[in-house]
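# Please work out how this folds:
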Amino acid sequence: MHFIGIDIGTTSICGIAYDFLNHTTASITIENESEIDSGKSWEKIQDPGWIVTSVIRIIKKFESKYDVIKGIGITGQMHGIVYVNNDGEAVSPLYTWQDNRGNMILNSHITYAKFLTDNSGYKLSTGYGIVTHFYNIRNALIPKGAVKLCTIMDYAVMKLTGRKTPLTDYTNAAGLGFFNVKESKFDLSSLDNIGMDTSILPEIGESASFSGFYNSNIPVYSAIGDNQAGFIGSVRDREKSIHVTIGTSSQLSVYSEDFIQMNTLDTRPFPWGGYILVGAALCGGESLTMLKSFFERTFSLFNGNAGKVRDFYEILNNIDFKKHYNDILSVKTHFNGTRSEPLSKGSISNISSSNFTPEVLILGFVKGICNELYDFYNTIPENLKKNKDLLVGSGNAIEKNDLLVRVLEGTFNFRVVKSETDEDAAFGASIAALVGGKYISDFGKVLKHGV
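Coordinates of the predicted model:
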């Protein structure tokens, strides 16, 4: 008896088939090659049709291997939006969470995101769906026939089930912006105040709500946010654990039973009760990708494109962490800005004649990623940090990079335990299908005791 979880990521799409009776998993991952080059450096868009076709391809591969599939859960990249028409068809690209139109200047040197923040009281950043939508309204970019907007995960559920209208849950609705997390609803009055037609917003339902059948017989459940799905798929004891995930971006998450509002951390709904406080950095593993490209270009420049280049992550994992740690370069990894300071830039300092080496530069980048997460950790209320003594690490950067794990442990002075599955968000989505189908009663039991 298998449950499928799909994670629609920015750079890859992963499927997990979880055998509920034998507690085993099988995974399929494909590169997300849906990016569309619009010629505008600030625009980050992907092809939703390509994404849905890839999701179906993964499901069909699992169908060919397993006779009994009892449910499908979906998760994926939060904040971004797709516009759909009355027939439930996409009439736009996916404007991803990395889209930078919200940082364009609206008037008087104020960005679109800053204008909305100042006129709503909500912390809003570029890439948030309603910020993107507001820009599109002001610049006459709403596609013809658009009647609703939704996340890419909600759209995938629509195409799997034949739904004509999107159904989102609280976790994804909150990622669009203008969402009252404490009351679990969009702030319609604030949206009215900025002149936005709220009829375009998706319907909100409980997490993992039954949404229809795929192929006439496999139940499909409403999507949940990938931050929450990753937490569900990784953490076994939410009272003692802090979740750190490092993929393209990076996030630090801690569970709170009670609603807490902070300037330094996002308060996000947790499926079926409670919240997670989240520190989100825009450039986590992407910092290492950037450094990798720098070294490859340097090698090409000096070597004339000849010769074989060693694997970057093999080099990382062979660096002597202790040897270089006391004379480290100070790297601020704000290469894509931050949520609160979008125009912030990265930097490299503390350079001396003895430490400006490739090894120390690599270590400095890794330390910079960890420091940004540790800064978030330091702002967590003491009562929530009190019993925390374990970092649960997930994401491709942590999976591939033992140096990153060692530096995380040194930075936090906590033991790091890697997620038990290679694709924790997809696994979390499969658990959502279990809950949606009432095979288990709630996420809390999964988090505390495992499945």
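# switch to C-alpha atoms for all contacts and neighbour counts from now on
Noted.
# Give me the helices and strands touching the strand or helix carrying residue 314, please.
Secondary structure assignment for residue 314, by DSSP states H and E: helix 312-317. Applying 3 or more CA pairs under 8 Å, 6 or more residues apart in numbering; DSSP states H and E, we find helix 312-317 packed against helix 402-412.
# Could you identify the longest helix within the chain?
Once the chain is assigned using DSSP state H, the helix that runs over the most residues is helix 358-378.
# Tell me which residues of it come out buried.
Under the neighbour-count criterion of 16 or more other CA atoms under 10 Å, helix 358-378 has 359-374, 376-377 buried.
# what's the answer for stretch 390-404, then?
Within stretch 390-404, the residues that qualify as buried by neighbour count (16+ other CA under 10 Å) are 390-395, 397-399, 401-404.
# Residue 356: what's its closest spatial neighbour, skipping adjacent residues?
Sequence neighbours aside, residue 329 is the residue nearest to residue 356 in space, at 7.7 Å (criterion: CA to CA, 6 or more residues apart in numbering).
# was I right about that neighbour contacting residue 360?
Yes - under the criterion of CA atoms under 8 Å, residue 329 is in contact with residue 360, at a separation of 6.5 Å.
# now the buried residues of stretch 390-404 as a markdown table including distance to residue 113?
Formatted as a markdown table, the buried residues of stretch 390-404 follow (distance: CA to CA, whole Å):
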| residue | distance to residue 113 |
| --- | --- |
| 390 | 35 |
| 391 | 33 |
| 392 | 32 |
| 393 | 31 |
| 394 | 30 |
| 395 | 28 |
| 397 | 29 |
| 398 | 31 |
| 399 | 34 |
| 401 | 35 |
| 402 | 37 |
| 403 | 36 |
| 404 | 33 |
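# Which one of those is nearest to residue 63?
Proximity to residue 63 was ranked across those by CA to CA; first place goes to residue 395, at 26.3 Å.
# Was I right to think that closest one contacts residue 426?
No - with contacts defined as CA under 8 Å, residue 395 does not count as touching residue 426, sitting 11.3 Å away.
# what about residue 161, distance to residue 229?
When distance is defined by CA to CA, to the nearest Å, residue 161 is 21 Å away from residue 229.
# Neighbour count: those two, which is higher?
In this view residue 161 and residue 229 are compared by other CA atoms under 10 Å, and residue 229 has more residues nearby, 28 against 19.
# For the more buried one, give its distance to residue 148.
Using CA to CA, we find residue 229 at a distance of 25 Å from residue 148.
# tally of neighbours for the residue nearest to residue 356?
Neighbourhood size, residue 329 [other CA under 10 Å]: 24.
# Next, the second sequence, to be compared with the first:
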Amino acid sequence: MVGKAVAKNNSFHIAIDVGSTSIKGALLDLETRSFTTVRSVPFPTPRDRLPSTRVEIEPEDVVVAVSDLIRQLSGGGVGDGHVWICGQMGGVVLADSHGNALSPYYSWRDQRTVEVGPTGLTWMQMLREAWPENVWSRLGRELQPGSTSTLLYWLKQHEMLPSKAIPCSIADFVVARLAHQAPAMHVTYAIGLLDLHQVEIYHDALQCIGLGDVAWGKLVRGLEPIAQTQINETNYEFHGCFGDHQTALWGAGLERDELSINVSTGSQVSQRTSSFEPGPYQSRLFFGGDWLNTVTHLPAGRALNALLHLCTELNSADGADLSEAWKNIAEKMAAISATDVIADINFYASPLGTSGSFSNLTLENLTVGHLFLAACVAMAENYRVVANRLARKESFRSIVLSGGLAQSLPRLADFIRDRFAMPLREVNGEDTLLGLLKLAHHFSAPSSTCS
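Presented below is the predicted three-dimensional model:
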């Protein structure tokens, strides 16, 4: 997955991460291997008045937000621009061959596929039964309520999948829309769609679930530009779009003898390997010719945000400013040495459950500090359980902790250290932007290696 190395004078480089909570960007300095002028805008809010299981976003709103961010970051840039882009994984937008939207963005947070269908099973269960174990294994065992394949299956069953529609990620749609072309798909982004033995779209598996006639965009394996466009009379080339999970771990400098715990809106535990090694976990393509064994969709920021909204619901109705909420929560947690509250924060379908709870509550411990401390203890315990499933203990010698939420809640690192008797390396800063910086530097420096 390495593109041809090209060095251009009179050009500048921008990194864009189309995240679930925010869209972040930075101006890259390839000579000093650093980034400056970091900007962030909120990811557009979902449509109103939908059932609670639906999460749909207007894709054009995302295009506008990314375009504005590119304009902001391009001030003072000389020559042509290179945009390095990664984005949230899963979910789907349907587009035509000119980059126009044929559907809303069905988010990876959408839960419609866990509703019960006509057979008495959920839609996701019906899909899973259509795949023999060997087929599912070749797909990397990727199957979540908001997976691209799962949502496409639901759309097909409900006659909402136009015959010429091209499925794509939200970041790939943004690029296609700006360039007025059919969307492409990088192999790090095409999770649950590839035959990982061949690294090609797994048409036979898709045929099993009624998606055999779906049109797919060009599959991209390298770092070369995938699109060109002009914004405010400046020419841009787009590189990507890469999976934000892999990009974050690339930025964190994950090595093969390390176990990654990435904590953000979603959370994953991952191990880097030199080859495709199927097992009781998901498998994904990484950079540098390597792979990731991973367990994703572990409860983290999304679950804690639900708890935060509960704790602040009345104040929010009064228009209170909640911008300092996470800082206040961290302070309240720091003031408590331990808690006897027991938490299960699987408030949505995850690998560890479908419902959550708090127990052992008393008048003394029914506080924000105790509730969030218990939630962090539960997260750390989840990581220990998943690590045992993912890898033999002797196959990793240290922990890499990354992600914005891990930085916001320092006590979480303490609880993780308690459960893993080995060194823990914390990655501070914007790991996805750092990952994009590393990819851009490799592409522009012929002597560097993408490893």
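# Now the TM-score, please.
Their TM-score after superposition, calculated using TM-score structural alignment, normalised by the length of structure 1, is reported as 0.86; 429 aligned residues with a CA RMSD of 2.8 Å.
# What does residue 194 of structure 1 correspond to in structure 2?
Under the alignment (TM-score structural alignment), residue 194 of structure 1 pairs with residue 209 in structure 2.
# what does residue 262 of structure 1 give?
The pairwise alignment with structure 2 assigns residue 262 of structure 1 to residue 279, based on TM-score structural alignment.
# Could I get the contacting residues of its match?
Contact analysis of residue 279 of structure 2 by CA atoms under 8 Å, 6 or more residues apart in numbering lists 137, 390.
# Residue 295 of structure 2 versus that one, what's the distance?
Distance of residue 279 of structure 2 to residue 295 of structure 2, given as CA to CA: 11 Å.
# overlap in contacts of these two?
With contacts defined as CA under 8 Å, 6+ apart, the residues shared by residue 279 of structure 2 and residue 295 are residue 390.
# What are the buried residues along the helix holding residue 314 of structure 1?
Neighbour-count burial for helix 312-317 of structure 1, counted by 16+ other CA under 10 Å, picks out 316, 317.
# what do you get for stretch 378-388 of structure 1?
Judged by neighbour count (16+ other CA under 10 Å), stretch 378-388 of structure 1 contains these buried residues: 380, 384, 385, 388.
# so the second one makes contact with residue 258?
No - using CA under 8 Å, residue 384 of structure 1 and residue 258 do not qualify as a contacting pair, with a distance of 10.3 Å.
# Next, residue 154 of structure 2: secondary structure please.
Using DSSP: H, G, I helix; E, B strand; the rest coil as the criterion, the local structure at residue 154 of structure 2 reads helix.
# who are the neighbours in contact with it?
Residue 154 of structure 2 sits next to 113, 123 when contact means CA under 8 Å, 6+ apart.
# Counterpart of it over in structure 1?
Under the alignment (TM-score structural alignment), residue 154 of structure 2 maps onto residue 135 of structure 1.
# Would you mind measuring from its match to residue 278 of structure 1?
Look at residue 135 of structure 1 and residue 278 of structure 1: by CA to CA, they are 26 Å apart.
# One more: residue 303 of structure 1?
Distance, residue 303 of structure 1 to residue 278 of structure 1, by CA to CA: 44 Å.
# And residue 107 of structure 1, by the same measure?
As judged by CA to CA, residue 107 of structure 1 and residue 278 of structure 1 stand 31 Å apart.
# Of the two, which one has the most company?
Neighbour totals were compared for residue 107 of structure 1 and residue 278, and residue 278 leads with 23 against 9 (other CA under 10 Å).
# The nearest residue to the more buried one once chain neighbours are set aside sits in which helix or strand?
Counting by CA to CA, 6+ apart, the nearest residue to residue 278 of structure 1 once its immediate chain neighbours are dropped is residue 253, at 4.5 Å. Counting by DSSP H and E, the element that carries residue 253 of structure 1 is strand 250-256.
# how much does that strand stray from structure 2?
Here the mean offset of strand 250-256 of structure 1 against structure 2 after fitting is 1.3 Å, by mean CA distance after the TM-score superposition for structure 1.
# Tell me the helix or strand right after that strand.
Next along the chain after strand 250-256 of structure 1, taking DSSP H and E as the criterion, comes strand 266-269.
# how far away is the residue sitting nearest the centre point of structure 2 from residue 248 of structure 2?
Nearest residue to the geometric centre of structure 2 (CA atoms, centre = their mean): residue 88, 3.7 Å. With distances defined as CA to CA, the gap from residue 88 of structure 2 to residue 248 of structure 2 amounts to 11 Å.
# all strands of the stretch 201-350 of structure 1, in order?
Along the stretch 201-350 of structure 1, the stretches classed as strands by DSSP state E, counting those that start in this stretch are 203-205, 210-214, 218-221, 224-225, 241-246, 250-256, 266-269, 275-281, 330-332, 347-349.
# cool, the stretch 51-200 of structure 2 as well?
With DSSP E, counting those that start in this stretch as the criterion, the stretch 51-200 of structure 2 has strands spanning 56-57, 80-87, 93-95, 105-106, 166-168, 185-186, 194-195, 200-201.
# After alignment, which residue of structure 2 pairs with the residue nearest to residue 356 of structure 1?
Residue correspondence to structure 2 (TM-score structural alignment): residue 329 of structure 1 is matched to residue 341.
# Name all residues that make contact with its match.
When the contact criterion is CA under 8 Å, 6+ apart, the partners of residue 341 of structure 2 are 358, 359, 360, 361, 365, 370, 371, 374.
# Not counting its neighbours along the chain, what's nearest the fourth one?
Taking CA to CA, 6+ apart as the measure, residue 361 of structure 2 lies nearest to residue 341, with 5.9 Å between them; neighbours along the chain are not counted.
# and what of the first one?
Taking CA to CA, 6+ apart, and ignoring the residues beside it in sequence, residue 358 of structure 2 has residue 343 as its nearest neighbour in space, at 4.6 Å.
# Pull the number of nearby residues for the one you found.
Close neighbours of residue 343 of structure 2, defined as other CA under 10 Å, add up to 20.
# Now do it against residue 307 of structure 2, distance only.
As for residue 343 of structure 2, its distance to residue 307 of structure 2 is 11 Å (criterion: CA to CA).
# what do you get for residue 141 of structure 2?
Relative to residue 307 of structure 2, residue 141 of structure 2 is positioned 30 Å away (criterion: CA to CA).
# do residue 101 of structure 2 as well
As judged by CA to CA, residue 101 of structure 2 and residue 307 of structure 2 stand 34 Å apart.
# which of the two has more neighbours?
Just comparing residue 101 of structure 2 and residue 307: by other CA under 10 Å the higher neighbour count belongs to residue 101, 21 against 18.
# tell me the contacts of residue 189 of structure 2?
For residue 189 of structure 2, the residues meeting the contact criterion (CA under 8 Å, 6+ apart) are 89, 169, 241, 242, 243.
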